[in-house]
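Participant: Just the structure for this:
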Amino acid sequence: MLKTEEDSQIVRAVQALLRKKPCFSRQVAETLLDDFLGGGKVTASDTLTAREREVIQLVAEGQSNRAIADRWAVSVKTVETRRASAMRKLNLRSGVEFALHAVRNKLNEP
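Facilitator: Have a look, this model is predicted:
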């Protein structure tokens, strides 16, 4: 289920889980089916959270960890953690590789 699902869908999902039955939203079911039929492979970029993607974009735009923390109203440590997590998932070893990844994947464009 997606967190944007309507209340009735969430209730139906909980009822299915109580009966130990699977329950997928329409969007999730379509994605799973497309991946299965198309032999879709999950890439490292697919495993990034929205915040990890955003931190990559903001770093590529030249934002500092402090500026990102201020923008998100979080601590610098939180930004550093998101950045480190994204780098680990993407197997990047330096800030330069991090920024290059963003540019190559056009993540620095609005």
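Participant: C-alpha from now on. contacts and neighbour counts both.
Facilitator: OK.
Participant: gap between the residue nearest to the spatial centre of the chain and residue 83?
Facilitator: With distances taken as Cα atoms, centre = their mean, residue 49 lies nearest the centre of the chain, 2.1 Å away. Separation of residue 49 from residue 83 (Cα to Cα, to the nearest Å) stands at 11 Å.
Participant: and what of residue 107?
Facilitator: In terms of Cα to Cα, residue 107 sits 14 Å off from residue 83.
Participant: and what of residue 57?
Facilitator: With Cα to Cα as the criterion, residue 57 and residue 83 are 11 Å apart.
Participant: Let me know the distance separating the residue nearest to the centre of the chain from residue 8.
Facilitator: Residue 49 is 26 Å from residue 8, by Cα to Cα.
Participant: and this one, so I can compare the two:
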Amino acid sequence: MTAPAPLRVLVVDDHSVVRRGVVSYLDVLDDVEVAGEAADGRDALDTLDALDRAGTLPRVVLMDLQMPRMDGVAATAEIARRFPSVRVVILTSFGENERVHAALQHGASGYLLKDAGAAEVAAALYAAARDEVFLDAAVARRVAQDIRGPRRGLGALTAREREILTLVAAGLSNKEIATELVISERTARTHVSNVLGKLNLTSRTQAALVAVREGLVEPG
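Facilitator: As a prediction, this is how the structure comes out:
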């Protein structure tokens, strides 16, 4: 049997020490390959353009938020627009809640702390590659408290929609939700869309944060 292709990752951070530390984590993972490094958002987009032309576009970008020339929020939005198959995981630190919100609204798949260990970095990458949500537990508690919207928003959901929200927060895809609830994938997709609409949210990651805030699931 042919071994599965490694998960290709682009690392973006303007601090070379942080960037090299992340690359060192990734180098010890057998099924992860570093596709390249970039020092800011514009450099990341240029690198992705080159990799795309070569047919070697990475699956995941590990993205710093505060960088010169183009920050992580703007770069995440551009990646979502120009490279829809690429997922972005934010590298964040405490005190960057506002930027985290903005990045999630522009398509980021999750976030982790810059001092995360190798296991957490790997978990975030694998989750993003599977189109799942990864939320660093410590940051999730703080960001969840800041999510805009009425705290009674869950009252607008039906029992089935609350169940859907819990499954979304657990990282299940529409197909997996359909299997879990024995419904069609189309029905699951409709339920997820209804949940996001009723809670005035724009992404599954934001839905997961609401579920954490409301105590439906534990951050992790």
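Participant: how about the residue nearest to the centre of structure 1, what's its match in structure 2?
Facilitator: Aligned counterpart of residue 49 of structure 1 in structure 2: residue 158 (TM-score structural alignment).
Participant: In contact with its match, which residues?
Facilitator: By Cα atoms under 8 Å, 6 or more residues apart in numbering, residue 158 of structure 2 lies in contact with nothing.
Participant: can you check the one 4 residues further on too?
Facilitator: With contact set as Cα under 8 Å, 6+ apart, residue 162 of structure 2 has these partners: residue 154.
Participant: after whatever helix or strand it lives in comes which helix or strand?
Facilitator: Element membership of residue 162 of structure 2 [criterion: DSSP states H and E] is helix 159-169. For helix 159-169 of structure 2, the following helix or strand on the C-terminal side (DSSP H and E) is helix 174-181.
Participant: Give the buried residues for that following helix.
Facilitator: Of the residues in helix 174-181 of structure 2, 174, 177, 178 count as buried by neighbour count, 16 or more other Cα atoms under 10 Å.
Participant: and if you look at stretch 81-93 of structure 1?
Facilitator: 82, 83, 84, 86, 87, 89, 90, 92.
Participant: Now, those that are in strands?
Facilitator: If you go by DSSP state E, the buried residues of stretch 81-93 of structure 1 have nothing in strands.
Participant: Closest to residue 45 of structure 1 out of these?
Facilitator: residue 90 (6.7 Å; Cα to Cα).
Participant: What is the equivalent residue in structure 2 for the closest one?
Facilitator: By TM-score structural alignment, residue 90 of structure 1 lines up with residue 199.
Participant: where exactly do the strands run in structure 2?
Facilitator: 7-12, 32-38, 60-64, 87-92, 110-113, 134-135.
Participant: Select, out of these, the one closest to residue 145 of structure 2.
Facilitator: So among the strands of structure 2, strand 134-135 is nearest, using Cα to Cα, at 13.8 Å.
Participant: okay, and that closest one goes to which residues in structure 1?
Facilitator: So strand 134-135 of structure 2 sits over no part of structure 1, by TM-score structural alignment.
Participant: roughly how far out does that strand sit from the chain middle?
Facilitator: Its chain's average C-alpha position is 7 Å from that of strand 134-135 of structure 2, according to Cα atoms, centre = their mean, to the nearest Å.
Participant: packing partners for it?
Facilitator: Other helices and strands packing on strand 134-135 of structure 2, by 3 or more Cα pairs under 8 Å, 6 or more residues apart in numbering; DSSP states H and E, are strand 110-113, helix 118-129.
Participant: Can you say which of these is packed in most?
Facilitator: strand 110-113 (a mean of 25; mean count of other Cα atoms under 10 Å).
Participant: tell me, that one lands on which residues of structure 1?
Facilitator: Going by TM-score structural alignment: strand 110-113 of structure 2 matches no residues.
Participant: same thing with stretch 42-60 of structure 2?
Facilitator: Using TM-score structural alignment, stretch 42-60 of structure 2 finds no match anywhere in structure 1.
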